[in-house]
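Engineer: sequence and predicted structure are below.
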Amino acid sequence: MRTVLITGANKGIGFETARQLALAGNFVYLGSRDLLSGQKAADKLKAAGSANVAPIHIDVTDIESIRKAKDELNSLDLLINNAGISGEQAQHIAEYSMEAFRALFETNYFGAVQTTQVMLPLLRKSSAASIINVSSEIGSLTMQTSAERPPNWSNFSSYGATKTALNGFTVMLANELRGEHITVNSVTPGYTATDLNQFKGFKSVEEGARAIVQLAMLDDRTVTGRFFKDGGEIPW
């Protein structure tokens, strides 16, 4: 049984990913900024038949919170950096406030980076560790420069920039860790209906979590430094 930590797992895609991975036989820690919310989420999963789950308090913007969470874990095989915020729209980079911009990066980028750094000692003890960074197709530079780029993406430009940075982190870290047999990949759930977008997404949380779960369950240890969506790869 693998041990999994999912940040931002008390609701939305994180919660559904936890549900699916627990049903697949993994022990899943549901990371949450608010422990009560995490406990309620874990209780809900247990009531539905998933006994192998537990809440854990972790605020990815608070380094001490991350360190305390790490101390609570005896082992870790899979880290899913899912916690994120969307920010207020419209958020055109040319005029978005720096305070709001920094808040986005603090959670979506620096939060994932420092959580990974703190958890790496535990991951290094695993015989087959993986890191999955939950990104977005809006962070794909190839898609941003495509003629088929949706025009409304400009409403999410600042959010997209944080995901572009996260994708860069994925590639750089994957290269650094190749010799340690720790895989690092990005994955986009697609435009999923969650409170991140006021439930305007066209995909259900079950559909959104599918790509994350598929990557989490992948046995091929040569797959690293890549960007996935449901059904295949997506260009950087």
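Structural biologist: Thanks, I have the structure now.
Engineer: only C-alpha atoms for contact and neighbour calcs from this point on.
Structural biologist: Noted.
Engineer: pretty sure residue 57 sits against residue 29.
Structural biologist: No - using Cα atoms under 8 Å, residue 57 is not in contact with residue 29, being 9.5 Å away.
Engineer: residues contacting the spatially most central residue of the chain?
Structural biologist: Centroid check for the chain by Cα atoms, centre = their mean gives residue 82 as the closest residue, at 2.3 Å. By Cα atoms under 8 Å, 6 or more residues apart in numbering, residue 82 lies in contact with 6, 7, 8, 9, 14, 133, 134.
Engineer: ok, the third one touching residue 35?
Structural biologist: What it means is residue 8. No - with contact defined as Cα under 8 Å, residue 8 does not reach residue 35; the gap is 11.0 Å.
Engineer: the two: which has the busier surroundings?
Structural biologist: residue 8 (26 against 17; other Cα atoms under 10 Å).
Engineer: how close does that one get to residue 14?
Structural biologist: From residue 8 across to residue 14, the span is 6 Å (Cα to Cα, to the nearest Å).
Engineer: quick check: neighbours shared by the two?
Structural biologist: Contact with both residue 8 and residue 14 is made by residues 82, 83, according to Cα under 8 Å, 6+ apart.
Engineer: structure B:
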Amino acid sequence: MSELNERTIALVTGANKGIGYQIAAGLGALGWSVGVGARDAGRRETAVERLRAAGVDAFGVPLDVTDDASATAAAQLIEERSGRLDVLVNNAAIVGAMPQEPTRVDPATIRAVVETNVIGVIRVTNAMLPLLRRSTAARIVNMSSTVGSLTRQSAPDRELNAGPVAAGYSPSKTFLNAVTLQYTRELTGTDILINAACPGYVATDLNGFRGTRTPEQGAAIAIKLATLPTDGPTGHFFDDAGEVPW
């Protein structure tokens, strides 16, 4: 077996910047081989170069999560490179155009957000599952948000922790959480653990860099779930403080 195949192989979508980049950096620091999934070729290769300069075994994966052919090609690239995939972090996401109050939102905005944040996760996960099934300890991490928690959205103090009114972004994360649970049910009895993660309110371009946490802090929960032991949890929703109610 080659040195490459002995290493843990991971793919992080939306990894050219922000939280995704820091997830790739954190997994790479463990000695893993990390695929930098991104649709923009220039930004993708810049990220790969930065990671390699830091000592990470990084490789670029052209990937548009909204495109079937792109997801299939990405899986083929990983197949040819390593023959399997151990960890998939579905990080790519968009907020969508404003306004998003339900009485004002353009339905096209909701379609676009769901296409990336939910259908994109399904598309990529299904493309990668044959490779994940070849791993003896596969992990899938879906980057969600506590604004997708129906429990928190409906709580009396929801204004403190449910985010702004957003009929596109917040429900897309609720939808993603529900899909995560359905994957958990289907994959019960396999070696694949799948969980949802909230990075917290991180300063990224998605929120105009208004967040109060750094991308490194936001990446920590994904790295933790990507490195769960064999008897670790599956079908749960976590942030740094612990389990988040669905």
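Structural biologist: Cool, the structure landed. Just so you know, these numbers come straight off a predicted model, no measurement behind them.
Engineer: coming back round to it: now, which of the contacts of residue 82 of structure 1 lie within helices?
Structural biologist: Using DSSP state H, the members of the contacts of residue 82 of structure 1 that fall in helices are residue 14.
Engineer: which of the contacts of residue 82 of structure 1 sits closest to residue 153 of structure 1?
Structural biologist: residue 134 (18.1 Å; Cα to Cα).
Engineer: now do the same for the closest one: its match in structure 2.
Structural biologist: Residue correspondence to structure 2 (TM-score structural alignment): residue 134 of structure 1 is matched to residue 143.
Engineer: show the contacting residues for the closest residue to residue 195 of structure 1 other than its chain neighbours.
Structural biologist: With Cα to Cα, 6 or more residues apart in numbering as the criterion, residue 195 of structure 1 has its nearest non-adjacent residue at 7.3 Å, and that residue is residue 12. Contacts for residue 12 of structure 1 (Cα under 8 Å, 6+ apart) come out as 194, 195, 205.
Engineer: list the superposition-based mean deviation of the longest helix seen in structure 1 with respect to structure 2.
Structural biologist: The longest helix of structure 1 (DSSP H) is helix 157-177. Superposed on structure 2, helix 157-177 of structure 1 shows a mean distance of 0.7 Å to its aligned residues (mean Cα distance after the TM-score superposition for structure 1).
Engineer: what range in structure 2 does the next helix-or-strand element following that helix sit on?
Structural biologist: Later in the chain than helix 157-177 of structure 1, the nearest helix or strand by DSSP states H and E is strand 182-187. Using TM-score structural alignment, the residues of structure 2 aligned to strand 182-187 of structure 1 are 192-197.
Engineer: contacts for the matching stretch?
Structural biologist: Applying Cα under 8 Å, 6+ apart, the external contacts of stretch 192-197 of structure 2 come out as 132-133, 137-145, 177, 180, 183-184, 221-222, 225, 232-239.
Engineer: how about stretch 127-141 of structure 2?
Structural biologist: The contact list for stretch 127-141 of structure 2 (Cα under 8 Å, 6+ apart) reads 71-72, 75, 79, 83-90, 191-197, 222, 225-228, 230.
Engineer: restricted to strands, list those residues.
Structural biologist: Under the assignment DSSP state E, those contribute 87, 88, 89, 90, 193, 194, 195, 196, 197 to strands.
Engineer: in JSON lines, list these along with neighbour count.
Structural biologist: Rendered in JSON lines, the data for these read as follows (neighbours: other Cα atoms under 10 Å):
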{"residue": "87", "neighbour count": "28"}
{"residue": "88", "neighbour count": "25"}
{"residue": "89", "neighbour count": "31"}
{"residue": "90", "neighbour count": "28"}
{"residue": "193", "neighbour count": "27"}
{"residue": "194", "neighbour count": "27"}
{"residue": "195", "neighbour count": "25"}
{"residue": "196", "neighbour count": "31"}
{"residue": "197", "neighbour count": "29"}
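Engineer: pick the one among those closest to residue 158 of structure 2.
Structural biologist: Here the nearest of these to residue 158 of structure 2, counting by Cα to Cα, is residue 197; it sits at 19.4 Å.
Engineer: could you check how far that closest one is from residue 11 of structure 2?
Structural biologist: 16 Å.
Engineer: same question for residue 184 of structure 2.
Structural biologist: According to Cα to Cα, residue 184 of structure 2 and residue 11 of structure 2 sit 19 Å apart.
Engineer: of those two, which one has the most company?
Structural biologist: It is residue 11, of residue 184 of structure 2 and residue 11, that has more neighbours when counted by other Cα under 10 Å, with 30 against 19.
Engineer: what's the more buried one aligned with over in structure 1?
Structural biologist: Superposed on structure 1 with TM-score structural alignment, residue 11 of structure 2 falls opposite residue 5.
Engineer: now for its match: which residues touch it?
Structural biologist: Shown in contact with residue 5 of structure 1 (Cα under 8 Å, 6+ apart): 28, 29, 30, 31, 76, 78, 79, 80.
Engineer: and the residue nearest to the centre of structure 1, what pairs with it in structure 2?
Structural biologist: Correspondence of residue 82 of structure 1 to structure 2, assessed by TM-score structural alignment: residue 91.
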